[in-house]
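*Asks:* structure here, sequence nowhere to be found:
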């Protein structure tokens, strides 16, 4: 089965379901080095198998979080990050210039898969919470068929899923959804 295109995922009101993710994780998703978004529960059944927009939240990048990811990826605890090895170079660049990561913008789209318990992805992963909220990372939401926009699209986000409408035009196959330029394979 082919993944749905952005055009097929548009709701009757012309919107696409969007998920806000803090940086650097939003960029790691669209650069295909973060295959799961970790949340406290499984995704709603109606969202599974559908294309969603990946939105970078307004929260500024926290250098200490990026440094922690770099240190773990470079060491024996790389598995604890839930990231692919290619994320290391990206995170080193982000550490040197955190202002380069876009905030308050939709960065691309991905197809949301069925949630998987974090311990099924890697034993012990659920207890390695990178959030300050207890029980935040119990389920991995697989993100596949990622399409990165050529340019981030400014947008205000919201918690949970929220309806996003690309400003100035109807979201379509030709609206910046082509193959990601210079993406990291994965």
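*Replies:* Perfect, thanks for sending it. Keep in mind that this is a model prediction, so the values were computed, not measured.

*Asks:* can we go C-alpha only for contacts and neighbour counts from here?
*Replies:* Noted.

*Asks:* how about the helices in the chain?
*Replies:* Listed in chain order, the helices found in the chain under DSSP state H are 6-9, 25-30, 63-74, 87-96, 118-121.

*Asks:* which one of these lies nearest to residue 145?
*Replies:* Closest approach to residue 145 among the helices of the chain (Cα to Cα): helix 25-30, 9.8 Å.

*Asks:* show the contacting residues for the closest residue to residue 74 other than its chain neighbours.
*Replies:* For residue 74, the nearest residue in space outside its immediate sequence neighbours is residue 88; the separation is 7.2 Å by Cα to Cα, 6 or more residues apart in numbering. Listed by Cα atoms under 8 Å, 6 or more residues apart in numbering, the contact partners of residue 88 are 70, 73, 74.

*Asks:* put this next to the previous one:
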């Protein structure tokens, strides 16, 4: 399973709010469409972002698991509600599962492969979450 690092507060908004689009300057590689990935909160905050709520202060940790269902270009950003940026690729996200406990990890640019211990910790939480449902 791959991971994608996203700065806060955007990673927290994906995990704990209704943000179901990731804005990127680059098109989603076709091989990742339909893929289940980890959402990693980066080590730094996006200083220009204005998002309020809980769970937005976690850094350098995996915070959620999502499925990327598609990608499209948007000139005006209105297609994806308040979360869509203009002049950006919108990666659509579904099946979001916020992890009960963030899993510490060092991120990277682009899609990256987490260490086995990080994957094991995420999978254990997903198994616990499934059992609780």
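*Replies:* Thanks, I have the structure now. Everything numeric here is computed off the predicted structure, so don't read it as measured data.

*Asks:* still on that earlier bit, and residue 181 of structure 1, which of the helices of structure 1 is closest to it?
*Replies:* Residue 181 of structure 1 lies closest, by Cα to Cα, to one member of those: helix 25-30, at 11.0 Å.

*Asks:* that closest one vs structure 2 - mean distance after superposition?
*Replies:* Between helix 25-30 of structure 1 and the corresponding residues of structure 2, superposition yields a mean separation of 0.4 Å, by mean Cα distance after the TM-score superposition for structure 1.

*Asks:* state the span of structure 2 onto which that helix is aligned.
*Replies:* Helix 25-30 of structure 1 corresponds to residues 10-15 of structure 2 when matched by TM-score structural alignment.

*Asks:* thinking again about what came up before, quick one: which of the helices of structure 1 is nearest residue 147 of structure 1?
*Replies:* Taking Cα to Cα, helix 25-30 is the member of these nearest to residue 147 of structure 1, at 6.7 Å.

*Asks:* hmm, back to that, so how do I select the buried members of the contacts of residue 88 of structure 1 in ChimeraX?
*Replies:* In ChimeraX, selecting the buried portion of these, with burial taken from 16 or more other Cα atoms under 10 Å, looks like this:
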select :70,73
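
*Asks:* now do the same contact list for residue 49 of structure 2.
*Replies:* Neighbouring residues of residue 49 of structure 2 by Cα under 8 Å, 6+ apart: residue 9.

*Asks:* how much space between it and residue 41 of structure 2?
*Replies:* When Cα to Cα, to the nearest Å is applied, the distance between residue 49 of structure 2 and residue 41 of structure 2 equals 14 Å.

*Asks:* same check on residue 131 of structure 2?
*Replies:* Going from residue 131 of structure 2 to residue 41 of structure 2 by Cα to Cα gives 26 Å.
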